[in-house]
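[1] Just to be clear, the model below is a prediction. Sequence and coordinates:
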Amino acid sequence: MAVRAVRGATQLEEDTREHMLDRVAELVTDVMEANGLEVDDFISIIFTATSDLTSEFPAYAARQLGFSDVPLVCARELEIEGSMPRVVRLMAHVETDLPRSDVTHVYLHGAANLRRDLTRTTSHD
């Protein structure tokens, strides 16, 4: 079993608590499904949010999905001029038998434009 990092991001339409929880839950669930993961496979998750998102901690959505024993942390994304607004990113460290080349990184909604080179994109619009 190897330790791998899985990346992902989603863009919110608006900064509301319910929308934040829905979009982050969707992102975490899609990362799990795309890589055949269960909660017990996760070592930790780092979430970042752009400075225009203040309605809720992204990690709270993962807690609601059952990530009660997984270390989670939230941080502020760098404020780079011209960067995409209302984006939550994640980097999860997981235990998996997948080779690094088979790990699927998940970018949803407008965030799909961030790393088309890295991921198979999914849009739930």
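    Arrived safely. Numbering: from 1, shown residues only.
[2] going forward, measure contacts between C-alpha atoms and count neighbours the same way
    Will do.
[3] ok, now which ones touch the most centrally placed residue in the chain?
    In the chain, the residue lying closest to the centroid (C-alpha atoms, centre = their mean) is L90, at 3.6 Å. Neighbouring residues of L90 by C-alpha atoms under 8 Å, 6 or more residues apart in numbering: 6-9, 45-48.
[4] Closest to T29 out of the residues you listed?
    Nearest to T29 out of the contacts of L90 is G8 (C-alpha to C-alpha; 11.1 Å).
[5] Can you tell me the element the closest one falls in?
    G8 belongs to strand 2-11 when assigned by DSSP states H and E.
[6] so D30 makes contact with Y107?
    No - contact criterion C-alpha atoms under 8 Å: D30 and Y107 do not qualify, at 9.3 Å.
[7] and these two? which has more neighbours close in?
    Per other C-alpha atoms under 10 Å, whichever of D30 and Y107 has more neighbours is Y107, with 28 against 20.
[8] D15 looks like it's in a strand, true?
    No - using DSSP: H, G, I helix; E, B strand; the rest coil, the assignment for D15 is coil, not a strand.
[9] which ones are touching the closest residue to it other than its chain neighbours?
    Nearest residue to D15, sequence neighbours excluded (C-alpha to C-alpha, 6 or more residues apart in numbering): L53, at 5.6 Å. Applying C-alpha under 8 Å, 6+ apart to L53 gives the contacts 15, 86-87.
[10] this is the comparison structure:
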Amino acid sequence: MSMRGIRGAITVEQNEKEAIWQAAKAMMQELIARNELDPEDIGAVIFSMTEDLTAAFPTAGVRQLPGFDLVPLFDARQCAIEGSLGKCIRVLVLADTEKKQRDIHHIYMGRAVALRPDIR
């Protein structure tokens, strides 16, 4: 078993607590399902958000998912780069898996699919 980094991103339409929580949970649920992970396999999850999202921490929403009570979760601010995608939540999951790097499924949802058009 090896530790792998799994990336993801999702956008929200409103800077509202429930929108941020629901988006973060949806992204994590898809990432877990597509990569056949159990929360017990996850070493840490690092979230970042663009500066226009201030209503809630994505980790507070993800903490509501079953099995995430002991997973280390961390929030950070995304760099403010001119012309970058707004209202975006990004994630880096560090997880133990038997999968090879080429078999990992990185998850991009909403308008965030534009960040990695090479991944579908």
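    Thanks, I have the structure now. Keep in mind it's a predicted model, so treat the numbers as computed, not measured.
[11] TM-score for this pair?
    The TM-score (TM-score structural alignment, normalised by the length of structure 2) is 0.97; 119 aligned residues with a C-alpha RMSD of 0.7 Å.
[12] picking that back up, can you give the distance of the strand holding G8 of structure 1 from its chain's centre?
    Centroid separation for strand 2-11 of structure 1 versus its chain: 7 Å, with C-alpha atoms, centre = their mean, to the nearest Å.
[13] mind listing the helices in structure 1 by residue range?
    For structure 1, the helices defined by DSSP state H cover 17-35, 58-64.
[14] From the rest of the structure, what touches the shortest one?
    What it means is helix 58-64 of structure 1. Counting by C-alpha under 8 Å, 6+ apart, 20-22, 24-25, 28, 47-49, 72-74, 88 sit against helix 58-64 of structure 1.
[15] Would you list the buried entries among those?
    20-21, 24-25, 28, 47-49, 72, 74, 88 (16 or more other C-alpha atoms under 10 Å).
[16] Identify, from those residues, the entry nearest to D117 of structure 1.
    Nearest member of these to D117 of structure 1, counting by C-alpha to C-alpha, is V88, at 18.7 Å.
[17] any idea how far M84 of structure 1 is from the closest residue to that closest one other than its chain neighbours?
    Distances taken as C-alpha to C-alpha, 6+ apart place A49 nearest to V88 of structure 1, at 4.4 Å, with adjacent residues excluded. In this view, A49 of structure 1 and M84 of structure 1 are 11 Å apart by C-alpha to C-alpha, to the nearest Å.
[18] Check L65 of structure 1 too.
    Counting by C-alpha to C-alpha, the gap from L65 of structure 1 to M84 of structure 1 is 27 Å.
[19] do E33 of structure 1 as well
    The value you get for E33 of structure 1 to M84 of structure 1, if C-alpha to C-alpha is used, is 26 Å.
[20] do Y60 of structure 1 as well
    The value you get for Y60 of structure 1 to M84 of structure 1, if C-alpha to C-alpha is used, is 23 Å.
[21] higher neighbour count, these two?
    Here Y60 of structure 1 and M84 are compared on neighbour count by other C-alpha under 10 Å; more neighbours surround Y60, at 18 against 14.
[22] who's in contact with the residue nearest to T50 of structure 1 when sequence neighbours are not counted?
    Nearest non-adjacent residue to T50 of structure 1, counting by C-alpha to C-alpha, 6+ apart: E77, 5.0 Å away. Residues in contact with E77 of structure 1 (C-alpha under 8 Å, 6+ apart) are 48-51.
[23] Now tabulate these in TSV and tack on distance to P99 of structure 1.
    What follows is the contacts of E77 of structure 1, written out as TSV (distance: C-alpha to C-alpha, whole Å):
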residue	distance to P99 of structure 1
T48	26
A49	29
T50	31
S51	34
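[24] Which one of those residues is nearest to M1 of structure 1?
    Once C-alpha to C-alpha is applied, the member of the contacts of E77 of structure 1 that ends up nearest M1 of structure 1 is T48, at 27.2 Å.
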